[in-house]
Each structure stands twice: as structure tokens, then as C-alpha cells.
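*Asks:* Prediction below, plus the sequence it came from.
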Amino acid sequence: MPGRAPASLSRTLARALAPRFALLLLAVVAARVGRLAEHRLPASIGESVDDALGDVLAAALVAVLVLVVAPRTRALTAGLVAFGLCATVELLRLTPLPGSLAERWPALAPVLDPAFSAAGLLWSAVGAAVGVAAGVAVVRAVSRSTSRGRRAGGSHHT
């Protein structure tokens, strides 16, 4: 019997961590797509499309990170938190704070662009919804996969 506890514990741990790892992978993909879009989109597409895509991907990333940090969070709550954080950043652009923070810490400059955009609020809402939808889909797929593996792997244990 002593050999069963570690195997059971490792399966339980894998089932618990698999959704978080999948969400982290989704977050990395969202961040990478954002960086690629920032540097690889043709200039002919236009700055407004680039800005909109950046807002959508940033909010999607935040939504996925909310699900990573608090995996039992309801989808609506995660979306609202993500939108709230992104809207706060967008509204802060109406103040001199982003410019002064970006001067002090240049690494924050891409996040704290001082130019406010009302459309950015809309795109942040879209991105939060997309991020939550993608996050929920990934968690469900991983959960189904790990539960199938548990049934298949666990069927020979009595």
C-alpha cells in the first residue's frame, strides 16, 4: 500500500496543476502574439488597428493571468477584474502619472503610454471577454483530458 500514496498524490497534483500550466502557456502565447503584432504588422495596416489589437491582447492576457492566480474564479468575475484593471490603466492616461512613471521606469513605457483612447476601453472589454473565453476553453479541455487519463490509467487499480 505505501507505493499507492505517492502515485495517487502525483496524479492529484497533476490534475490540480495541469489547468494552471495550460493557462500559463496561453498567457505566454497571448503575450508573444502581442509582441509579434507590435513589431511585425505592416505599416499599411495602420496605427489604429495596431492599437486595438494591442488593447485586446493586453486585456486577454490580464484575464488569463487572473484565472492563473485564482483558478476557481468565475468567468464573469475574471473578465470584470481584467477589464477593471485595463480600464484603470486607460483612465490613468488622462493624468500626468503615466508619463512621469514611464520617465522614471522606462520598462513601463509600453504599458503606460500617455495617450488616452476611449476606443481602448471598448477594446479592453473585448479582450477581457476573449481572454476569459479562451481561458475557460483551455481549462475545460485540460480537465477533460486529465479526467480521461485518470479513468484510463486508474481502471487497472482496484
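*Replies:* All right, it came through fine.
*Asks:* For the rest of this, base every contact and every neighbour count on C-alpha atoms.
*Replies:* OK.
*Asks:* contacting residues around stretch 65-72?
*Replies:* With Cα atoms under 8 Å, 6 or more residues apart in numbering as the test, stretch 65-72 has contacts from R20, L23, L24, A27, T73, A78, V81, A82, V132, G135.
*Asks:* nearest to A59, of those?
*Replies:* Distances from A59 to the contacts of stretch 65-72, taken as Cα to Cα, are shortest for A82 (6.1 Å).
*Asks:* State the distance from the closest one to L57.
*Replies:* 11 Å (Cα to Cα, to the nearest Å).
*Asks:* Quick one, which of the contacts of stretch 65-72 are buried?
*Replies:* R20, L23, L24, A27, A78, V81, A82, V132, G135 (16 or more other Cα atoms under 10 Å).
*Asks:* Would you mind checking which of the residues you listed is nearest to L91?
*Replies:* A82 (14.2 Å).
*Asks:* In contact with the closest one, which residues?
*Replies:* A59, A60, V62, A63, V66, A128.
*Asks:* Which among these count as buried?
*Replies:* Using 16+ other Cα under 10 Å, the buried ones in these are A59, A60, V62, A63, V66, A128.
*Asks:* try it against this one:
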Amino acid sequence: MSLSMRRTRLLMVSSAAGFAGAAYSIRAVLDGPVEQYSGAALSGAIVYTIAIFIWPPVSPAVAGGAAIAYCWFIEFAQLTPVPGAISQRSWFARQLLGAQFDSVDVAWYPVGVIPLVAAHWILRARMRSRTDPAPAASSSGV
């Protein structure tokens, strides 16, 4: 594994921990809509970091699409009794699967993912511009 892949993965672990810490801090201090909406957005952000951790070379759009699709899959799975039953037995499972469907969460997952996609795209473009050689000067004399 290359050094850049290791750095990327370390950054993703750190980012996921930071997003989780932010979510639990908000939950500890606030109650109501801010807690709920920020929790969904930060969950989407965590899933995005997991996508990059799993496959660092993935494009921002693919990682973002996969993160949103996964979050929506988990949310819509909550329309069945399975996640709720599993979540009753385990705090960890409840954090991963949730317990009940909330249509508002469906809208808030992209709020956590889209800014990361934009930042990833910008960083990737800057890194490419640093590593690409300058274009050769035209010899046409124009």
C-alpha cells in the first residue's frame, strides 16, 4: 500500500472520529430538531469517510453517491421490523442501523455528504495541478 493511501486512510479514520464526536457532543448538549438533523447529516459524512477509507482512489461523485445510497438503504430498511429488533439488543447496532424510519433524515444525509464531495473535488484538483507539469510553451510564435 502506498504512503498516500495510508495517509488518506488515516485522515478518513480521524475524520470519522471527528464527525462522530461532533454528533455525540451535539446530542449531549442539544435536544430536538438540531440534534436530529445534525445527527443524520453527520452520519452521512461518516459513511462518506468510510467509502474513501475502503477505496481511496474512488472519485468524489462515486463515493458521495455510494454514501447517500447506503444511508437511504439503511433508512428505508427501518420500514421493516428487522433493524428495530436488532437495535433493541445492542447499543452499537442501534448506532449503525437506527430504530425507526424518519423521512426527514432522508433529506439530511446529502447535507452531510455534498460538502465533503465538493471539498474532495477541490483538494483532488489542487493535488493534480501540483503534480502535473506545466504545459509546454507554444512554438508557433503567436
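*Replies:* Structure's in. What do you need? Everything numeric here is computed off the predicted structure, so don't read it as measured data.
*Asks:* May I have the TM-score of the superposed chains?
*Replies:* These two chains, once laid on top of each other, score a TM-score of 0.72 by TM-score structural alignment, normalised by the length of structure 2; 131 aligned residues with a Cα RMSD of 2.8 Å.
*Asks:* how close does G153 of structure 1 get to A27 of structure 1?
*Replies:* Distance, G153 of structure 1 to A27 of structure 1, by Cα to Cα: 30 Å.
*Asks:* Where in structure 1 does stretch 44-57 of structure 2 align, residue-wise?
*Replies:* Stretch 44-57 of structure 2 corresponds to residues 59-72 in structure 1, going by TM-score structural alignment.
*Asks:* ugh, wrong one, I meant stretch 96-106 of structure 2
*Replies:* On structure 1, the counterpart of stretch 96-106 of structure 2 by TM-score structural alignment is residues 111-121.
*Asks:* what about P60 of structure 2, how many residues close to it?
*Replies:* The tally of other residues near P60 of structure 2 (other Cα atoms under 10 Å) stands at 23.
*Asks:* And E35 of structure 2, which helix or strand is it part of?
*Replies:* Secondary structure assigned from DSSP states H and E places E35 of structure 2 in helix 33-54.
*Asks:* quick one: buried residues of that helix?
*Replies:* Result for helix 33-54 of structure 2 [16+ other Cα under 10 Å]: buried residues 35-53.
*Asks:* ok, L80 of structure 1 - contacts?
*Replies:* Applying Cα under 8 Å, 6+ apart, the residues near L80 of structure 1 are A128.
*Asks:* how far out from the middle of the chain is the host helix or strand of it?
*Replies:* Under the criterion of DSSP H and E, L80 of structure 1 resides in helix 75-92. Relative to its parent chain, helix 75-92 of structure 1 has a centroid offset of 12 Å by Cα atoms, centre = their mean, to the nearest Å.
*Asks:* quick one, it and helix 47-69 angle?
*Replies:* 130 degrees (axes from the mean of the first three to the mean of the last three Cα atoms, to 10 degrees).
*Asks:* circling back to that earlier point, and which of the contacts of stretch 65-72 of structure 1 is nearest A43 of structure 1?
*Replies:* Nearest member of those to A43 of structure 1, counting by Cα to Cα, is A27, at 26.1 Å.
*Asks:* isn't the closest one right next to V64, touching?
*Replies:* Yes: between A27 of structure 1 and V64 there is a contact under Cα atoms under 8 Å: 6.1 Å.
*Asks:* before we move on, the earlier item: average offset between the helix holding L80 of structure 1 and structure 2?
*Replies:* Compared with structure 2 after fitting, helix 75-92 of structure 1 deviates on average by 0.9 Å (mean Cα distance after the TM-score superposition for structure 1).
*Asks:* which ones are touching V13 of structure 2?
*Replies:* With contact set as Cα under 8 Å, 6+ apart, V13 of structure 2 has these partners: T49, I50, F53.
*Asks:* and the helix holding L80 of structure 1, which residues are buried?
*Replies:* Buried residues in helix 75-92 of structure 1, counted by 16+ other Cα under 10 Å: 75, 78-87, 89-92.
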